[in-house]
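Q: quick one: sequence and predicted model below, then my questions.
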Amino acid sequence: MSVTGFIGRALLSSVFIRNGLDHLQNPEPIVRAARGAEVPEPELAVKINSGVMVGAGALLALGVAPRLMSTALAASLVPTTVIGHPFWDKQGKERSQQQVQFLKNLALFGALLYITGQD
């Protein structure tokens, strides 16, 4: 494992670990968004998604099964992005802010896909 690879995985993982912990500690805004998107069992879905973010993020940072952990994080990022940042439903400044967050998540998704393709 290279030093730059370790640092890169740790930095990438940090956003998932932090957000996962935030969602576990304060799930209500995320549960409301999931409920609004008609996600079945929104409380459970948020707990599972948050747990994946924390667990897979930590394992990715440590270099444990990085391809599998990147795949799990990428999968968790899809509903998070679509439900959490629907810029297409917004106007003005809120639309712009949501679009930035949506594009940031796409960039994270790209980084995770890159890791899944590594040998």
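A: It's in.
Q: alpha carbons only for contacts and neighbour counts from here, please
A: Fine.
Q: longest helix in this structure, by residue count?
A: helix 92-116 (DSSP state H).
Q: report the buried residues of that helix.
A: By neighbour count on 16 or more other C-alpha atoms under 10 Å, the buried set for helix 92-116 is 95, 98-99, 101-102, 105-106, 108-109, 111-113, 115-116.
Q: which neighbouring elements make contact with it?
A: The elements that helix 92-116 packs onto, with contact taken as 3 or more C-alpha pairs under 8 Å, 6 or more residues apart in numbering; DSSP states H and E, are helix 66-84.
Q: comparison target, given below:
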Amino acid sequence: MSIVEKFGPLVGRILIASLFVPFGIGKIFGFSGVVSYIASKNLPLPQVAAAGTIFVEVVVGLAFLVGFKTRYAALILALFTVAAGIIFHNYWASPEAMVMAQKTNFFKNMAIAGGLLYVAAFGAGPFSVDNRGR
């Protein structure tokens, strides 16, 4: 097993989780702002959506980080990331001055979702709760 095969999945999970977990924790402390932002997109039950977002980013993000039920965690995070891209980075409906920034963020979300789907397909790698003792 090469060094990349051995440590790459762990480093990849750390890097991907570094996007979700800290931002989810930040949303706890800025809950009212998150609720307002979600409400500005005319989504129903913005408080519930904000709480669900925090759960996914923190709890599912931590499960992904440590490699616990990693394939499921990766799939949940991928679906969440695609939905967030479509709802919050809809460059096709943005004002002209915002199109490039929203388009960049949208396609970053899609790329992250692609990486997550790869983990969902192939698993957590050797350094994970899923593969402990193997």
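A: Thanks, I have it. Everything numeric in this text was worked out from a predicted model, so none of it was measured.
Q: let me see the TM-score of these two.
A: Once superposed, the chains reach a TM-score of 0.87 (TM-score structural alignment, normalised by the length of structure 1), with 119 aligned residues with a C-alpha RMSD of 1.8 Å.
Q: can I get the buried residues of helix 92-116 of structure 1 in TSV with distance to T4 of structure 1?
A: Output for those, formatted as TSV (distance: C-alpha to C-alpha, whole Å):
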residue	distance to T4 of structure 1
R95	36
Q98	31
Q99	30
Q101	26
F102	27
N105	22
L106	22
L108	17
F109	19
A111	14
L112	16
L113	18
I115	13
T116	17
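Q: now, which of the residues you listed sits nearest K47 of structure 1?
A: N105 (19.5 Å; C-alpha to C-alpha).
Q: what is the aligned counterpart of that closest one in structure 2?
A: N105 of structure 1 maps onto N109 in structure 2, with residues paired by TM-score structural alignment.
Q: can you check G20 of structure 1 too?
A: In structure 2, G20 of structure 1 lands on G24 (TM-score structural alignment).
Q: that match: what secondary structure?
A: Here G24 of structure 2 is recorded as helix under DSSP: H, G, I helix; E, B strand; the rest coil.
Q: hang on, it packs against V58?
A: Yes: between G24 of structure 2 and V58 there is a contact under C-alpha atoms under 8 Å: 5.3 Å.
Q: for the most centrally placed residue in structure 2, give its distance to S40 of structure 2.
A: Residue closest to the mean C-alpha point of structure 2, counted by C-alpha atoms, centre = their mean, is L77 at 4.6 Å. Separation of L77 of structure 2 from S40 of structure 2 (C-alpha to C-alpha, to the nearest Å) stands at 23 Å.
Q: now Q102 of structure 2
A: Using C-alpha to C-alpha, Q102 of structure 2 is found at 16 Å from S40 of structure 2.
Q: tell me the secondary structure at N42 of structure 2.
A: N42 of structure 2 ends up coil, using three-state DSSP.
Q: from S40 of structure 2, how far out is the closest residue to P22 of structure 2 other than its chain neighbours?
A: Closest residue to P22 of structure 2 apart from its sequence neighbours, by C-alpha to C-alpha, 6 or more residues apart in numbering: V58 at 7.6 Å. Distance, V58 of structure 2 to S40 of structure 2, by C-alpha to C-alpha: 23 Å.
Q: between the two, which is the more surrounded one?
A: Of the pair V58 of structure 2 and S40, V58 is the one with more neighbours under other C-alpha atoms under 10 Å, namely 22 against 10.
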